[in-house]
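Peer 1: how does the following fold in three dimensions:
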Amino acid sequence: MAADMDASSVLDVRNLAVSFRTDRGEVPAVHDVSFTVKPGETLALVGESGSGKSVTSLAVMRLTPPAPQASLTGSILFRGRDGQVRDLATLAEHEMQAMRGNEISMIFQEPMTSLNPVHRIGDQIAEAVRYHRKVDRQAALDRAEELLVLVGIPEPRKRLKSYPHHLSGGMRQRVMIAMALACDPSVLIADEPTTALDVTVQAQILELLKELQERTGMAVVFITHNLGVVAEIADRVMVMYAGRIVERGGVVPLLKHPLMPYTHGLLRSVPRLELAAFGQAKLEAIRGNVPDPTRMPQGCSFHPRCDHAELGRCDRTIPILEEAEADHLVRCHRWRAIASVEA
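Peer 2: This is a model prediction of the structure:
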């Protein structure tokens, strides 16, 4: 029996932790991650590569390797179309198969590797429709054609017979979106769906997702490292670093008044046209790299890269996730001092 869930939420992740078994022992990848998403809302997961964003999304979809290769703990509460709340973390695999691609779907990072190169586009989209809706092949292909129209692909009937290599990167990404939307999911997880696309196609994909969300009311979990995209599409933001949430809040207060030094660093790394106009085009960078999960530093995992780190404190204890303001959480020992200086 799933735990109680806020009636306004469609997805409620609580204390999610994921670790992997390796030759060097158990390696934690995600630590105590909690968040909720409401219908029609977009939550952006932000962070550098290796911060735990994709592992979090794969865990929600139950696509991490099975035990003992991987360990998943915590709750993933999901409200289905029937109004029943289920904990996806405890469902048997056959039960999860009925949910995955049907009520909760995912757009993967690389459409060229996610699409099967030896099957036609139409058959790949129709497969999910036939599996979940139990219709015949022609009805599934008709639905696939509707979806290609929905995502803005010209000559949809002709494209049903195309193979992935016949399409451009932008078209393949639209096909991936069509596949994810095939069964009208309540939650769509988009894992960096615009990373490999040029800025024009990227803008088209973002606009398409917003239009589809307004039309269907689905919730979106949007994973990205691009804060420009976050400002464009998100309602709320969750910043991750080394597998932990380090800041979470509404998109406007978090981007205007970040409290975590890591979030400050990400924002300073974004190119700004107004600075370039005044000859200040040099970008700041966060020194160092995301830590190796097998050799995580003691204390705050960001302290070796942080200009505000306090020896004897930041390098000894992991800060808790505190509520700095209403719906604005931050994980930093020194956020109060940093906020007063920034003010």
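Peer 1: please make it C-alpha for all contacts and neighbour counts, starting now.
Peer 2: OK.
Peer 1: which residue ranges of this structure form strands?
Peer 2: 11-22, 25-37, 42-46, 70-79, 85-87, 104-107, 187-191, 219-224, 236-241, 244-250, 322-325, 328-330 (DSSP state E).
Peer 1: just the ones you listed: most buried one?
Peer 2: Comparing these by mean neighbour count (mean count of other Cα atoms under 10 Å), strand 42-46 ranks first with a mean of 27.
Peer 1: any idea which residue sits dead centre in this protein?
Peer 2: Ile223 (2.9 Å; Cα atoms, centre = their mean).
Peer 1: is it true that Met61 touches Arg100?
Peer 2: Yes - contact criterion Cα atoms under 8 Å: Met61 and Arg100 qualify, at 6.7 Å.
Peer 1: the residue nearest to the centre of the chain is in contact with Val55, isn't it?
Peer 2: No - here Ile223 does not reach Val55: they are 10.8 Å apart, not a contact under Cα under 8 Å.
Peer 1: which parts of stretch 121-133 are buried?
Peer 2: For stretch 121-133, a neighbour-count test (16 or more other Cα atoms under 10 Å) marks Ile121, Gly122, Asp123, Gln124, Ile125, Ala126, Glu127, Ala128, Val129, Arg130, His132 as buried.
Peer 1: now the fifth one: how far from Gly52?
Peer 2: When distance is defined by Cα to Cα, to the nearest Å, Ile125 is 29 Å away from Gly52.
Peer 1: likewise the third one?
Peer 2: Counting by Cα to Cα, the gap from Asp123 to Gly52 is 33 Å.
Peer 1: quick one, helices of the chain?
Peer 2: 53-60, 93-99, 111-114, 121-133, 137-150, 156-159, 169-180, 199-216, 227-233, 251-256, 261-268, 273-277, 335-342 (DSSP state H).
Peer 1: could you also give me the structure for this second sequence? I'd like to compare it with the first:
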Amino acid sequence: MILLDIKNLTIELETAEGLIRAVDRVNLTIREGEIRGLVGESGSGKSLIAKAIVGVLNKRWHITADRFSWAGQDLLRLSYEEQRKIIGRDIAMIYQEPSRSMDPTAPILEQLIESIPDSELESSWWGRPFERRKKAIALLHKVGIRDHQAIFNSYPYQLPEGVCQKIMIAMAIAKKPKLLIADEPTTALESTTQAQLFRLLASFNQLKGMSILLISHELETVARNTQTLSVLYCGQLVEAGETATILKQPLHPYTDALIKSVPEFQPDLASKQPLYALPGSIPTLQHLPIGCRLGPRCPNARKECVKTPVLDRLQNHYFSCHFPLQGKK
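Peer 2: Alright, predicted model coming up:
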């Protein structure tokens, strides 16, 4: 069953000079029980797409799409109240900067308790405060926080960023959502805790059937923990498909460059040999190239690249390039 189905998502920013198209006609599909990766450089629009899904972008951002459906319901056609009801029930998000996403005026215990929905409680109303506290302790233990007493009465600004990240994850999984969006969930965590987190997410996926959208700029992290992958560059979708297929045979020059830049995927690379890197840097929103946005940096660019390529398909492998690396079969 398809949970999230987005076609030609466009996100534009309202400025004094006019609208700037930060995300350009991106397609994204997530099925029930699927772990999909969304990867790209910083500034490629990954977090914007995530925030558009959960509906937290402010009014300066204009969102349009040919299709934006959740479990068959078109969210863009619903009222704001109906959208919030569906999203609040079925979708949770782990934000990139957890300490800024939490209430600075409320202690951690209060925020954790509020994140536990009534549907998860079994006690009568007079026993619910105790049950909520018990569940809050269990949530902290699940994400690797053992000394819950030292955390409960603290405020977000009093805690390290890594601890706030764990608390944010605990709050996200409290309502057992159908879709969990993890935006750079391991940024402030040490390596052992990162491994623990991914094992936790994998267990929710396998045991509860939870779908996960894993967002990161680290290709190796996404590749190890996802079944399918979407690659963004500067707000455009350049490639999508099964993770193993894309890593084995990338069709877009940008995806190929990402793979070549990761030592883990280059076993034959000699010691001290420099990694592959595309020339130049990602453009700013105010100076976006016309057509294919990779054009100025692409080693295979030709005059046809001034036109925006359409999303093409090779079996279940999607790519957006006038001159794919392997060619069409």
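Peer 1: now do the same for the residue nearest to the centre of the first structure: its match in the second structure.
Peer 2: Counting by TM-score structural alignment, Ile223 of the first structure corresponds to Ile215 in the second structure.
Peer 1: CSV for the strands of the first structure, including distance to Gln298 of the first structure?
Peer 2: Output for the strands of the first structure, formatted as CSV (distance: least, Cα to Cα, whole Å):
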stretch, distance to Gln298 of the first structure
strand 11-22, 18
strand 25-37, 14
strand 42-46, 23
strand 70-79, 23
strand 85-87, 33
strand 104-107, 34
strand 187-191, 30
strand 219-224, 27
strand 236-241, 14
strand 244-250, 14
strand 322-325, 20
strand 328-330, 19
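Peer 1: one step back: which neighbours do Met61 and Arg100 of the first structure have in common?
Peer 2: Overlap of the contact sets of Met61 of the first structure and Arg100 (by Cα atoms under 8 Å, 6 or more residues apart in numbering) is empty.
Peer 1: returning to what we had before: and the gap between the match of Ile223 of the first structure and Ser230 of the second structure?
Peer 2: 10 Å.
Peer 1: quickly list what's touching both of these two.
Peer 2: Gly37, Leu38, Val39.
Peer 1: between those residues, which is nearest Asn300 of the second structure?
Peer 2: Ranked by distance to Asn300 of the second structure (Cα to Cα), those are led by Val39 at 21.6 Å.
Peer 1: contacting residues for the residue nearest to Leu141 of the first structure when sequence neighbours are not counted?
Peer 2: Nearest non-adjacent residue to Leu141 of the first structure, counting by Cα to Cα, 6 or more residues apart in numbering: Ala126, 5.5 Å away. When contacts are counted by Cα under 8 Å, 6+ apart, Ala126 of the first structure touches Arg137, Ala140, Leu141, Arg143, Ala144.
Peer 1: could you identify the buried members of those residues?
Peer 2: Ala140, Leu141, Arg143, Ala144.
Peer 1: check the residues you listed and tell me the two furthest apart.
Peer 2: So, those by Cα to Cα: farthest apart are Ala140 and Ala144, at 6.2 Å.
Peer 1: what's the match for Asp34 of the first structure in the second structure?
Peer 2: Careful, residue 34 of the first structure is Ser and not Asp. By TM-score structural alignment, Ser34 of the first structure lines up with Asn27.
Peer 1: distance check, that match against Ala65 of the second structure.
Peer 2: From Asn27 of the second structure to Ala65 of the second structure the distance is 9 Å (Cα to Cα).
Peer 1: list residues touching both of the two?
Peer 2: Common neighbours of Asn27 of the second structure and Ala65 (Cα under 8 Å, 6+ apart) are Ile6, Lys7, Asn8, Leu9.
Peer 1: which residues touch the first one?
Peer 2: Contact analysis of Ile6 of the second structure by Cα under 8 Å, 6+ apart lists Val26, Asn27, Leu28, Thr29, Ala65, Asp66, Arg67, Phe68, Ser69.
Peer 1: in a markdown table, list the residues you listed along with distance to Ile145 of the second structure.
Peer 2: Converted to a markdown table, those look like this (distance: Cα to Cα, whole Å):
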| residue | distance to Ile145 of the second structure |
| --- | --- |
| Val26 | 38 |
| Asn27 | 37 |
| Leu28 | 34 |
| Thr29 | 34 |
| Ala65 | 41 |
| Asp66 | 43 |
| Arg67 | 41 |
| Phe68 | 37 |
| Ser69 | 36 |
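Peer 1: can you tell me which of these is nearest Pro299 of the second structure?
Peer 2: Distance to Pro299 of the second structure, by Cα to Cα, is smallest for Val26 among those, at 23.4 Å.
Peer 1: does the closest one touch Thr10 like I think?
Peer 2: Yes - counting by Cα under 8 Å, Val26 of the second structure does reach Thr10; the two are 6.8 Å apart.
Peer 1: just give me the match in the second structure for Gly250 of the first structure.
Peer 2: Gly250 of the first structure maps onto Glu242 in the second structure, by TM-score structural alignment.
Peer 1: against Arg25 of the second structure, how distant is that match?
Peer 2: 21 Å.
Peer 1: Gln286 of the second structure now?
Peer 2: Distance from Gln286 of the second structure to Arg25 of the second structure, by Cα to Cα: 18 Å.
Peer 1: how many neighbours does the alignment partner in the second structure of Tyr163 of the first structure have?
Peer 2: Taking TM-score structural alignment, Tyr163 of the first structure has Tyr155 as its aligned residue in the second structure. Close neighbours of Tyr155 of the second structure, defined as other Cα atoms under 10 Å, add up to 19.
Peer 1: which residues sit in contact with the closest residue to Tyr155 of the second structure other than its chain neighbours?
Peer 2: Once flanking residues are discounted, Tyr155 of the second structure sits nearest to Pro107: 4.7 Å by Cα to Cα, 6+ apart. The neighbours of Pro107 of the second structure, taking Cα under 8 Å, 6+ apart as the test, are Phe152, Asn153, Ser154, Tyr155, Pro156.
Peer 1: go again using 7 Å as the cut-off
Peer 2: Phe152, Asn153, Ser154, Tyr155 (Cα atoms under 7 Å, 6 or more residues apart in numbering).
Peer 1: ok, now which ones touch the first one?
Peer 2: What it means is Phe152 of the second structure. Phe152 of the second structure neighbours (Cα under 7 Å, 6+ apart): Pro107, Ile108, Leu109.
Peer 1: how much space between it and Leu197 of the second structure?
Peer 2: Phe152 of the second structure is 21 Å from Leu197 of the second structure, by Cα to Cα.
Peer 1: again, but for the second one
Peer 2: Distance of Asn153 of the second structure to Leu197 of the second structure, computed by Cα to Cα: 24 Å.
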